[in-house]
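In: sequence and predicted model, in that order:
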Amino acid sequence: MAAKTAQERQIAPLETPTDLKPEATKDIAAGLTTLLADMFALYLKTKNFHWHMSGSHFRDYHLLLDEQSDQIFATTDPIAERARKIGGTTLRSIGEISRIQRLLDNDAPYVTPADMLAELRDDNKQLAASLRELHGVCDEMEDVATASLLEVWIDEAERRTWFLFEATRGAQ
């Protein structure tokens, strides 16, 4: 096989070798890319609420949301790299995130602390459901490595949901 020229290398598609079927690569990479958009949306919303927290429980909520945003952000690189490892591609821009994210942004100038926590609780619950759905696709396509990662992220989303639920109990 002849060596490729620099021009051929620049236009060559990203072809990461994998033993997964092409349909699995396509479906799982697409699911991971949508998940990644949701993670970035949730990360930024969590940081937004962290930055704009107020009230009598400011310190506790501020620290809770900082911890949760760090955990959410820590998933982003493994999600993107998993899509690439199986032969797919992933996000390329903030515009792409805004087009495919399923979690809603919150651009309100003021949100009460109770509403912040309740919204993040619901978003994390929705995220856990999306993670489970993608896990089902991975099971069907026999991608145990992605499924294993998803199991950890499901547990993390459930823990965040639990903490946010408990923090909002007194507000109900």
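Out: Structure received. All values reported here derive from a predicted model rather than from experimental measurement.
In: okay, CA-based contacts and neighbour counts for the rest of this
Out: Will do.
In: what's the helix or strand for Thr18?
Out: Assessed by DSSP states H and E, Thr18 sits outside every helix and strand.
In: OK, contacts around the nearest residue to Asp66 once chain neighbours are set aside?
Out: Beyond its immediate neighbours in the sequence, the residue positioned closest to Asp66 (C-alpha to C-alpha, 6 or more residues apart in numbering) is His50, lying 6.2 Å away. By C-alpha atoms under 8 Å, 6 or more residues apart in numbering, the contact set of His50 is Tyr61, His62, Leu63, Leu65, Asp66.
In: may I see the ChimeraX selection of the buried members of those residues?
Out: Those of those that count as buried under 16 or more other C-alpha atoms under 10 Å are selected in ChimeraX with:
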select :61,62,65,66
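In: and which of the contacts of His50 is nearest Asp155?
Out: Leu65 (17.2 Å; C-alpha to C-alpha).
In: in what helix or strand does the closest residue in space to that closest one that isn't next to it in sequence lie?
Out: Spatial nearest neighbour of Leu65, excluding adjacent residues (C-alpha to C-alpha, 6+ apart): His50 at 5.4 Å. Using DSSP H and E, His50 falls within helix 22-51.
In: dropping in the other structure now:
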Amino acid sequence: MQTQDKTMPVNIGISEEDRKQIAEGLSRLLADTYSLYLKTHNFHWNVTGPMFQTLHLMFETQYTELAMAVDQIAERIRAVGYPAPGTYSDFAKLSSIQETPGVPKANDMIRLLVEGQEAVVRTARSIFPVVEKVNDEPTADLLTQRMQIHEKNAWMLRSLLEE
């Protein structure tokens, strides 16, 4: 991972090595978030069945929120002095969320999105040790917000599977 142009060094009270670790973690979070965005948007387009209206609207709400989140995460990577990944190949290498081939049934879509939401939470949580060590409150705040949103989304999706 390369740092940004060194014409003006980043001097925010966090060492370059720690900023690099934070940027690497945030890059994984960005890749997971974008992968989940794409999966959720795909499912929004292709969901069918008796829960169509409910799922179509829920998926739209979730992918819209994810679209805004990728910008926040990428901007934080830039703020700590590193370029944000932005290609499908970058995201494929960095993401813990796998693509889903074909068009699954609605209940399978729900299960896959629960798994995706929880994967994003785990990725966000994995960044905390270095963030806390260097008192990077802006990144900690971003991670906390992301975890709250994804844990709530996972709960709401999971509740649709209860009988």
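Out: It's in. Everything numeric here is computed off the predicted structure, so don't read it as measured data.
In: TM value for the aligned chains?
Out: Overlay of the two chains. TM-score (TM-score structural alignment, normalised by the length of the second structure): 0.91; 159 aligned residues with a C-alpha RMSD of 1.6 Å.
In: tell me the counterpart of the residue nearest to Asp66 of the first structure in the second structure.
Out: Alignment note (TM-score structural alignment): His50 of the first structure maps to His44 of the second structure.
In: measure its match to Leu29 of the second structure for me?
Out: Per C-alpha to C-alpha, to the nearest Å, His44 of the second structure is found 22 Å from Leu29 of the second structure.
In: corresponding residue for Arg28 of the second structure in the first structure?
Out: Using TM-score structural alignment, the partner of Arg28 of the second structure in the first structure is Thr34.
In: isn't its match right next to Ser98, touching?
Out: No - Thr34 of the first structure lies out of contact with Ser98 (C-alpha atoms under 8 Å); the separation is 10.3 Å.
In: which one's more surrounded, these two?
Out: For Thr34 of the first structure versus Ser98, neighbours defined as other C-alpha atoms under 10 Å are more numerous around Thr34 (21 against 16).
In: counterpart of Met109 of the second structure over in the first structure?
Out: Here Met109 of the second structure is matched to Met116 in the first structure, going by TM-score structural alignment.
In: quick one: contacts for that match?
Out: Residues in contact with Met116 of the first structure (C-alpha under 8 Å, 6+ apart) are Phe49.
In: and for Lys47 of the first structure?
Out: With C-alpha under 8 Å, 6+ apart, Lys47 of the first structure has these contacts: Leu65, Asp66, Ser69.
In: list the contacts for the equivalent of Val137 of the first structure over in the second structure?
Out: The equivalent of Val137 of the first structure in the second structure is Val130 (alignment by TM-score structural alignment). Contacts for Val130 of the second structure (C-alpha under 8 Å, 6+ apart) come out as Asp18, Gln21, Ile22.
In: which residue packs closest to the second one, ignoring adjacent ones?
Out: Once flanking residues are discounted, Gln21 of the second structure sits nearest to Val130: 7.3 Å by C-alpha to C-alpha, 6+ apart.
In: contacts only, for the residue positioned nearest the centre of the second structure.
Out: Nearest residue to the geometric centre of the second structure (C-alpha atoms, centre = their mean): Thr33, 2.3 Å. Residues near Thr33 of the second structure by C-alpha under 8 Å, 6+ apart: Leu66, Ala69, Val70, Val120.
In: go on, Ser96 of the second structure?
Out: Neighbouring residues of Ser96 of the second structure by C-alpha under 8 Å, 6+ apart: Arg28, Asp32, Ala119.
In: what do we get in the first structure for it?
Out: Using TM-score structural alignment, Ser96 of the second structure pairs with Arg102 in the first structure.
In: separation between that match and Leu42 of the first structure?
Out: Distance, Arg102 of the first structure to Leu42 of the first structure, using C-alpha to C-alpha: 10 Å.
In: what of Pro13 of the first structure?
Out: 31 Å.
In: so between those two, which is more surrounded?
Out: For Pro13 of the first structure and Leu42, the more surrounded residue by other C-alpha under 10 Å is Leu42, and the numbers stand at 25 against 8.
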